[in-house]
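Trainee: No sequence on hand, only this structure:
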C-alpha cells in the first residue's frame, strides 16, 4: 500500500489494463481524510447492515473493458458502494440507475444488491471521479484532483471503444471534462457549462478514432429524485441518447436500445 499523495499518478500511469488499474486503485491511501472516513464507516456500520462485512476501501469502476459508454458520478456512498465494494450497488441512486440500464437492455438485471449478485453491464462501465466515500458525500477539490489520474487512465484504456460519457451532476461533469482533456481529447475553452441534457462532442488531439460525446445528466441522488429534479424518464432519455451515440440500434419499441 501507499500513503503518498503521488501514488495515484504513478500507479495509474503504469497500469496497462483496466483490471490491472483496479487492482492498484483499491490499495490507494493518498487522501487521509477519506481513508479515515471510509474505514470508520466500515467499522461502525449502519444498524440495518450490522451483519455485513463492509468493503471499506477505494471502489473501482465496474463494467467491461471494451465499454462504449462510460457513466461517471460523484463518489461511493458510505453505506452503498463503500459497503458492497461495487459502484452504485446497495443504495437508492443505484436502484434507479441500474433499473434504467436494465430497461434499455444495457444491464442483465434491474436491481444491484451486492458484488456477487450476478449483475452484468453490456457495453457500459460505471465509475466515479473520487473512489472513496467522503464525509457528507462531499469530496474536496483537492481530493478530486488527487484521484483524477485514475479517471484519466480509465478513459485512456477505454479509448479504442469509448464513444460516449454520461456525467452525473456538475461535480462529475467538471471532473470528466478535466480527465478527458488529460487523456487526450480536445476540450473546448472555456469549458462547457453543465446542464441536464447538454451534449458536447469531443475529438481526440491525435485526430484519429471516432468522436466522443459527453452528456450532462442530473445526478441520480435521492434528493434529486424525491424533489422531481430528475425523473426516471429524464434519466432514460439521456441514457438512450448516449446509447445512440455509441451506435447501438433501436430494437422493438421506440427507444428500446441494445448494443447491436
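Mentor: It's in. Please read all numbers here as calculations on a predicted model, not as lab measurements.
Trainee: Only C-alpha atoms from now on, for both contacts and neighbour counts.
Mentor: OK.
Trainee: burial count for the closest residue to residue 147 other than its chain neighbours?
Mentor: Residue nearest to residue 147 in three dimensions, not counting chain neighbours: residue 130, with 5.7 Å by CA to CA, 6 or more residues apart in numbering. Applying other CA atoms under 10 Å, we find 29 residues neighbouring residue 130.
Trainee: Also residue 141?
Mentor: Quick note: residue 141 (other CA under 10 Å) scores 11 neighbours.
Trainee: do residue 224 as well
Mentor: Neighbour tally, residue 224, other CA under 10 Å: 14.
Trainee: The one 10 residues further on now?
Mentor: Other residues lying near residue 234 total 15 when counted by other CA under 10 Å.
Trainee: Same check on residue 7?
Mentor: 21.
Trainee: what do you get for the one 5 residues further on?
Mentor: A total of 24 residues lie near residue 12 under the criterion other CA under 10 Å.
Trainee: show me the contacts for it.
Mentor: 21, 24, 25, 149, 150, 153 (CA atoms under 8 Å, 6 or more residues apart in numbering).
Trainee: Apply 10 Å and report the result again.
Mentor: Contacts here follow CA atoms under 10 Å, 6 or more residues apart in numbering; on that basis residue 12 touches 18, 20-22, 24-25, 147-154.
Trainee: Drop anything exposed from the residues you listed.
Mentor: 18, 21-22, 24-25, 147-154 (16 or more other CA atoms under 10 Å).
Trainee: from these, which single one is nearest residue 96?
Mentor: Of all the buried ones among the contacts of residue 12, the one with the least separation from residue 96 (CA to CA) is residue 151, at 23.1 Å.
Trainee: Structure two is appended below for comparative analysis:
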C-alpha cells in the first residue's frame, strides 16, 4: 500500500485579519521541508497568477467571505493536488469551489461535492475518515491523489476553455511525476475528461484517436494505465440521482482494483 498523505496544519482563526498570502504560508508550513518534486510542484501551483479573471475572483471571495465562514482565513489561491506522491490511483475533476477549496486549500473540501466524494472513498477503504472539512482535520488518503484540470475557483463554477488550457501544464507535470506508480485514473465529468485526455497525451501516454467520448462507466486503456469516466460529484448530479452513492463506489472500487490497491 502506498504511503498515506496527511494534510498540513492550517489555522482556522488567525490572530489578525486574513490575507491570501499569509494563508498559503500557514497551510504549507508542514510541507516546506519536503523537497520532493511533487511538493515543489504543489508550491508552484499555489503561487500561480496566470489567469487574471480567476485571480480577481478567488481573491475577492477570500476577502468578502460568506457569513457562515466569517471566522475563517480563506485560502484564496490555486488549490494544489492532495494525496501521496506514490499514488497508484488518481482522481481528476473540476474541484475548487469559491467557499469550498478556495476557503480550505484542499481539493473537494468544505462543500457538498466533497462530502459525497470522501464518503465514497472511505466506504471503499481509500480514505481514513468519511469527511473532509479543513486542511488540519487529519484526513489521509491511501494510494490516491486528487487533482483538478483547473486549480482556481471560477465564477459560477465555469472556467473558460482558455483558462482550462492555461492550467493544463500543471496537470501535465503532475501526471509525469505520478507516472512511475500511477496505474488507474478516475475522471469526474465531461469537462474533466476533455481536459485530461490532452494532458495525458502531453505527459507521454498514447491516447486513442479519435479520442474516446466521455460516459459514466467508460474504461479506456492507456499504456499500462486504466482510465475511467464517472459523472461528476456535483450537487446537480447527486441531488437528481444521476450519480448515486452506489454508482460512485462501484467506479472507485473497480478503479482501485485496476490500480492494485487492496
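Mentor: Arrived safely, thanks for sending. Keep in mind the model is a prediction, meaning the values are calculated, not measured.
Trainee: would you list the buried ones among the contacts of residue 12 of the first structure in TSV and tack on secondary structure and distance to residue 32 of the first structure?
Mentor: Putting these into TSV (DSSP: H, G, I helix; E, B strand; the rest coil; distance: CA to CA, whole Å) gives the following:
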residue	secondary structure	distance to residue 32 of the first structure
18	helix	25
21	helix	21
22	helix	20
24	helix	17
25	helix	15
147	helix	12
148	helix	16
149	helix	17
150	helix	17
151	helix	20
152	helix	22
153	helix	22
154	helix	23
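Trainee: would you turn those into CSV with distance to residue 222 of the first structure?
Mentor: Formatted as CSV, those follow (distance: CA to CA, whole Å):
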residue, distance to residue 222 of the first structure
18, 30
21, 30
22, 28
24, 31
25, 27
147, 25
148, 25
149, 28
150, 26
151, 25
152, 28
153, 30
154, 27
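Trainee: out of those residues, who's nearest residue 229 of the first structure?
Mentor: residue 151 (27.0 Å).
Trainee: mind listing the strands for the stretch 51-200 of the first structure?
Mentor: 69-72, 124-127, 164-168, 185-186, 199-204 (DSSP state E, counting those that start in this stretch).
Trainee: among those strands, which is the most enclosed?
Mentor: strand 164-168 (a mean of 28; mean count of other CA atoms under 10 Å).
Trainee: Can you check which part of the second structure it sits on?
Mentor: Under TM-score structural alignment, the alignment places strand 164-168 of the first structure onto residues 184-188 of the second structure.
Trainee: ok, how many other residues are close to the residue mapped onto residue 77 of the first structure from the second structure?
Mentor: Using TM-score structural alignment, the partner of residue 77 of the first structure in the second structure is residue 97. Neighbours of residue 97 of the second structure under the rule other CA under 10 Å: 26.
Trainee: The aligned partner of residue 71 of the second structure in the first structure and residue 39 of the first structure: what is the separation?
Mentor: By TM-score structural alignment, residue 71 of the second structure lines up with residue 51 in the first structure. To residue 39 of the first structure, residue 51 of the first structure is 16 Å away according to CA to CA, to the nearest Å.
Trainee: So which of those two has more stuff around it?
Mentor: Neighbour totals were compared for residue 51 of the first structure and residue 39, and residue 39 leads with 19 against 9 (other CA under 10 Å).
Trainee: how about the nearest residue to the aligned partner of that one in the second structure, chain neighbours excluded?
Mentor: Matched across to the second structure, residue 39 of the first structure falls on residue 59, judged by TM-score structural alignment. Excluding the flanking residues, the one nearest residue 59 of the second structure by CA to CA, 6+ apart is residue 76, at 5.2 Å.
Trainee: tally of neighbours for the one you found?
Mentor: Neighbourhood size, residue 76 of the second structure [other CA under 10 Å]: 30.
Trainee: Surely it and residue 154 touch.
Mentor: No: applying CA atoms under 10 Å, one finds residue 76 of the second structure not in contact with residue 154, separated by 11.6 Å.
Trainee: residues shared between the contacts of those two?
Mentor: 55, 56, 57, 58, 98, 102.
Trainee: Which of those residues has the largest number of neighbours?
Mentor: Ranked by neighbour count (other CA under 10 Å), those have residue 102 at the top, with 30 neighbours.
Trainee: who touches it in this structure?
Mentor: By CA under 10 Å, 6+ apart, the contact list for residue 102 of the second structure reads 20, 58-59, 61-62, 74-79, 95-96, 108-110, 151-154.
Trainee: what about the helices in the first structure?
Mentor: Secondary structure of the first structure (DSSP state H): helices at 7-14, 18-25, 32-44, 81-84, 92-103, 141-158, 169-182, 222-226, 232-245.
Trainee: what about the residue mapped onto residue 189 of the first structure from the second structure, neighbour count?
Mentor: Under the alignment (TM-score structural alignment), residue 189 of the first structure pairs with residue 209 of the second structure. Residues near residue 209 of the second structure, counting by other CA under 10 Å, number 6.
Trainee: Distance check, the corresponding residue of the first structure for residue 140 of the second structure against residue 228 of the first structure.
Mentor: Counting by TM-score structural alignment, residue 140 of the second structure lines up with residue 120 in the first structure. Counting by CA to CA, the gap from residue 120 of the first structure to residue 228 of the first structure is 29 Å.
Trainee: what about the two, which has more around it?
Mentor: residue 120 (17 against 10).
Trainee: ok, the more buried one - contacts?
Mentor: Counting by CA under 10 Å, 6+ apart, residue 120 of the first structure has contacts 62, 63, 64, 102, 106, 107, 108, 109, 112.
Trainee: For stretch 166-176 of the first structure, what is the distance to the chain centroid?
Mentor: 9 Å (CA atoms, centre = their mean, to the nearest Å).
Trainee: what's the average distance of that stretch to the second structure?
Mentor: By mean CA distance after the TM-score superposition for the first structure, the fitted stretch 166-176 of the first structure averages 0.6 Å away from its aligned residues in the second structure.
Trainee: Need the distance between the two termini of stretch 126-139 of the first structure.
Mentor: Termini of stretch 126-139 of the first structure sit 18 Å apart (CA to CA).
Trainee: ignore the last one, stretch 117-137 of the second structure
Mentor: Span of stretch 117-137 of the second structure from end to end, CA to CA: 16 Å.
Trainee: now stretch 236-252 of the second structure
Mentor: Terminal residues of stretch 236-252 of the second structure are spaced 20 Å apart (CA to CA).
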